[in-house]
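Q: Turn this into a structure:
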Amino acid sequence: MSTSAATRTVRIGTRRSVLATTQSEHVAAMIRERLGVATELVEITTEGDRTQAAGTPLVGTTTGVFVSALRDALLAGDVDVAVHSLKDLPTYPAEGIALVAVPPREDPRDVVVARDGLTLGELPVGSVVGTGSPRRTAQLLALGLGVEVVPVRGNVDTRVGKVRSGELDAVVLARAGLARLGRLDEVTEVLDPLQMLPAPGQGALGVECRTGDPLAELLAELDDPGTHAAVSAERAALATLEGGCTAPIGALAEVVEGDDDRAPWELWLRAVVLSTDGALAVRRSASAPLGDTAAAAALGVALAEELLAEGAGSLDTTTNDSPEEPAHDAGSAEVHNA
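A: Next up, the predicted model:
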């Protein structure tokens, strides 16, 4: 690594939200403690933040609404590094920008925060459950619990506050965000991926810098190979599915012990594509020996192509008022009533 990369203060671009700055400070602490480099957080207001503040729906927008302003600041030289929730990152590459590290992942599962400490199964029929994700909406409806699922937006305080005020009976959120905010004591249930597969990349952070910046070599030391392989598989599946369908998608890849001494570790990928009402779903799972990110991506592409061949692209994708969120699920390939 160059002397300049090792001695300069690294300016880290972050969204202004409490969760975003907490995540960025987590990466900043890794840079300071593990790499011995000084850091500075630079807050950037994104288009997604502006629309949320104004209460403007994100209908018709795509993945990346919280990303572009950070990338613009990076390319302009206003910051040296951008930290993103990986599930927010578009799956297509950005010219001049490199994803240089994916640190160890938080628990990627979804959780319930409900009144009176209830689980989803304990909520009475007709209870109102809020989520800002078509992926979660479809999987909630697929469970057949008789709850009413309504769109909800805003930060963690806003969403949980609607439960505390009695406006909602429960909300579904990502566990990782609550963990990073130190609020896991508010969780009333952690959802098994068999019930609800998370969004591709959920729980992981992406660290980007400018292509060719000597800092990239230094930041690569923050990368966790297992996490990077898992999210590469999930995101490759998402990218392939986005080319063939617009239905809610869930996916999760995990590093597991293999059966072959020559390949002691495997990458196991599960994915699901659902109709927006949750009535139909196409599920598939696959595994391969754990390799580099290219091998992981190949696994994701192959699984997505199987999902499309099984009819994932023909599911009903009537939109609702919730912003779209990526995701993946699994099982053996079948189209069934969920």
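
Q: Could you use CA atoms for every contact and neighbour count after this?
A: Will do.

Q: can you pull out the helices in the stretch 201-338 of the chain?
A: In the stretch 201-338 of the chain, the segments counted as helices under DSSP state H, counting those that start in this stretch are 215-219, 225-242, 293-309.

Q: Assumed Gly144 was part of a helix.
A: No - residue state for Gly144 (DSSP: H, G, I helix; E, B strand; the rest coil) corresponds to coil; a helix is not indicated.

Q: how much space is there between it and Val59?
A: 26 Å (CA to CA, to the nearest Å).

Q: Gly55: how many residues sit nearby?
A: Here the number of neighbours of Gly55 (other CA atoms under 10 Å) works out to 11.

Q: before we move on, the earlier item: right, so the helices of the stretch 201-338 of the chain: which one is the most enclosed?
A: When you average the neighbours per residue for each of those (mean count of other CA atoms under 10 Å), helix 225-242 leads with a mean of 25.

Q: picking up where we left off before, put together CSV for the helices of the stretch 201-338 of the chain, with distance to Arg164 on each row.
A: As requested, the helices of the stretch 201-338 of the chain are exported to CSV (distance: least, CA to CA, whole Å):
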stretch, distance to Arg164
helix 215-219, 41
helix 225-242, 34
helix 293-309, 40
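
Q: of all those, which lies closest to Asp78?
A: Nearest to Asp78 among the helices of the stretch 201-338 of the chain is helix 215-219; the distance by CA to CA comes to 14.8 Å.

Q: Quick one: distance of the closest one to the chain centre.
A: When C-alpha coordinates are averaged (CA atoms, centre = their mean, to the nearest Å), helix 215-219 and its chain have centres 24 Å apart.

Q: Can you say which of the helices of the stretch 201-338 of the chain is nearest to Arg32?
A: It's helix 215-219; of the helices of the stretch 201-338 of the chain, that one is closest to Arg32 (CA to CA) at 11.0 Å.

Q: Give me the helices and strands touching the closest one, please.
A: helix 3-7, strand 97-101, strand 205-210 (3 or more CA pairs under 8 Å, 6 or more residues apart in numbering; DSSP states H and E).

Q: Another for comparison:
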Amino acid sequence: MKKITIATRGSRLALWQANHIKSLLEGQYHGLEVDLLKIKTTGDKILDVPLAKVGGKGLFVKEIEEALLDGRADLAVHSMKDVPTELPEGLIVGVIPEREDNTDSLLSVHYGSLAELPQGATVGTSSLRRGAQVKALRPDLEVRDLRGNVDTRLRKLVEGEYDAIVMATAGMKRLELEAPKSSLLAPPEFLPAVAQGALGIEYKADGPMAEMLAFLNHEPSKIQVQAERGFLTGLEGGCQVPIAAYAEHDGQTVHLTGYLSDTDGSNPIRMEAEGPVADAFEIGLGLARKVIEAGGDEILERVYGEL
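A: Below you'll find the predicted structure:
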């Protein structure tokens, strides 16, 4: 192939990610022309409603997947945490490049950590998972919805709309951004979203892309993502539910920690499982079953009932 097209969202971070893969492809295949097709997704269009209340899965990928299926694009680069566990027939996320930092960051103008925030301070986040874990650690804080791209969120922080905000560390690193003060919210105290910090490359299962893209795959990262997505699949969860998962492995054994709670951080269920890396996805599914049996089904029922 002399020319391929990458479908991507149009945000600054999404374009960084797509251009990162573009440069790796052009470096690997001399003379290859790589174009970007920018697509506005449902999640990009609806900015005045909390993500959890928009409903549905695939808010940031559906229109991009349509471009893959109708041939306008050859591959798509996603933030893997945005990708639903069920893909349209004929498509596959077969390549996971090396994962970036999977932690979250607390960003502020005046306060250097969660502990330093004053009583009743406002914390902005679009994620129920982040909000629930913040509330569990500091029940006195007011968690408020925060939408928009990375730059918009940082601007709202600097303009004083929030005392602090929580965002993925990976996005800050990739765009080389920083806030006046920041601190990591990291395992074991604060668990990341499923596949946070990982990119996923999606393409047609029966096309030529699998072989062409194989050099980009990072197997250690892929194993982590498989275990974490197994947990998410087992809970049938999406952005409407406070679900977190954190997988580690030594090349032979996967250790997975899973988390589920009510939206206010109450009734947390945190459980662990481990097994061989070849069974990473099944280990995630099994851990989800254990969480459901421990009361997770009641939490899911309550959370969906609130929406």
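
Q: picking up where we left off before, select, out of the helices of the stretch 201-338 of structure 1, the one closest to Val172 of structure 1.
A: helix 225-242 (21.1 Å).

Q: so how much does the closest one differ from structure 2 once superposed?
A: Using mean CA distance after the TM-score superposition for structure 1, helix 225-242 of structure 1 ends up 0.8 Å from its aligned counterpart in structure 2, as a mean over the superposed pairs.

Q: which residues in the stretch 1-150 of structure 2 form strands?
A: When secondary structure is read from DSSP state E, counting those that start in this stretch, the stretch 1-150 of structure 2 shows strands at 3-8, 33-38, 75-79, 91-95, 104-108, 122-125, 142-145.

Q: Please render those as a markdown table that adds mean neighbour count to the earlier fields.
A: Written out in a markdown table, the entries for the strands of the stretch 1-150 of structure 2 read as follows (neighbours: other CA atoms under 10 Å):
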| stretch | mean neighbour count |
| --- | --- |
| strand 3-8 | 22 |
| strand 33-38 | 16 |
| strand 75-79 | 24 |
| strand 91-95 | 19 |
| strand 104-108 | 25 |
| strand 122-125 | 22 |
| strand 142-145 | 18 |
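
Q: okay if I get these as a markdown table plus distance to His218 of structure 2?
A: Conversion of the strands of the stretch 1-150 of structure 2 to a markdown table gives the following (distance: least, CA to CA, whole Å):
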| stretch | distance to His218 of structure 2 |
| --- | --- |
| strand 3-8 | 20 |
| strand 33-38 | 22 |
| strand 75-79 | 15 |
| strand 91-95 | 8 |
| strand 104-108 | 22 |
| strand 122-125 | 30 |
| strand 142-145 | 34 |
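
Q: wait, which of those is closest to Ala195 of structure 2?
A: Using CA to CA as the criterion, the shortest distance between Ala195 of structure 2 and those is 8.3 Å, found for strand 75-79.

Q: Which other helices and strands does the closest one contact?
A: Applying 3+ CA pairs under 8 Å, 6+ apart, one finds that strand 75-79 of structure 2 contacts strand 3-8, helix 12-28, helix 62-69, strand 199-204.

Q: So which of the ones you listed is the most surrounded?
A: Sorting these by mean neighbours (by mean count of other CA under 10 Å), the first place falls to strand 199-204, with a mean of 25.

Q: Which other helices and strands does it contact?
A: On a contact count with 3+ CA pairs under 8 Å, 6+ apart, strand 199-204 of structure 2 meets helix 62-69, strand 75-79, strand 91-95.

Q: make it 6 Å
A: Packing contacts for strand 199-204 of structure 2, counted by 3 or more CA pairs under 6 Å, 6 or more residues apart in numbering; DSSP states H and E, involve strand 75-79, strand 91-95.

Q: who's in contact with it?
A: Leu75, Ala76, Val77, His78, Ser79, Met80, Gly90, Leu91, Ile92, Val93, Val95, Ile96 (CA atoms under 6 Å, 6 or more residues apart in numbering).

Q: Over in structure 1, find the residue span that strand aligns onto.
A: With TM-score structural alignment applied, strand 199-204 of structure 2 matches the range 205-210 in structure 1.

Q: contacting residues for Pro268 of structure 2?
A: Here Pro268 of structure 2 is in contact with Leu260, Ser261 (CA under 6 Å, 6+ apart).

Q: rewinding a little: okay, the helices and strands packed on strand 199-204 of structure 2 in TSV with distance to Phe215 of structure 2 next?
A: TSV is the format used below for these (distance: least, CA to CA, whole Å):
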stretch	distance to Phe215 of structure 2
strand 75-79	15
strand 91-95	9
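
Q: which stretch among those comes nearest Pro118 of structure 2?
A: For Pro118 of structure 2, the closest of those is strand 75-79, at 33.2 Å, according to CA to CA.

Q: which residue numbers in structure 1 go with that closest one?
A: Going by TM-score structural alignment: strand 75-79 of structure 2 matches residues 81-85.

Q: Quick one: distance of the matching stretch to the chain centre.
A: Between the mean C-alpha point of stretch 81-85 of structure 1 and the mean C-alpha point of its chain there is a distance of 13 Å (CA atoms, centre = their mean).

Q: before we move on, what about stretch 151-170 of structure 2?
A: When distances are taken as CA atoms, centre = their mean, stretch 151-170 of structure 2 is centred 18 Å away from the chain's centroid.

Q: Can you get me the start-to-end distance on that stretch?
A: Length of stretch 151-170 of structure 2, first residue to last, CA to CA: 14 Å.

Q: ok, now stretch 271-291 of structure 2?
A: Counting by CA to CA, the terminal residues of stretch 271-291 of structure 2 are separated by 7 Å.

Q: since we're on Leu315 of structure 1, how many residues are nearby?
A: When neighbours are defined as other CA under 10 Å, Leu315 of structure 1 has 21 of them.

Q: give me every residue that touches it.
A: Ser275.

Q: again, only using 7 Å
A: Listed by CA atoms under 7 Å, 6 or more residues apart in numbering, the contact set of Leu315 of structure 1 reads Ala247, Leu274, Ser275.

Q: Likewise for Gly117 of structure 1?
A: Under the criterion of CA under 7 Å, 6+ apart, the contact list for Gly117 of structure 1 reads Thr188.

Q: Sounds good, over and out.
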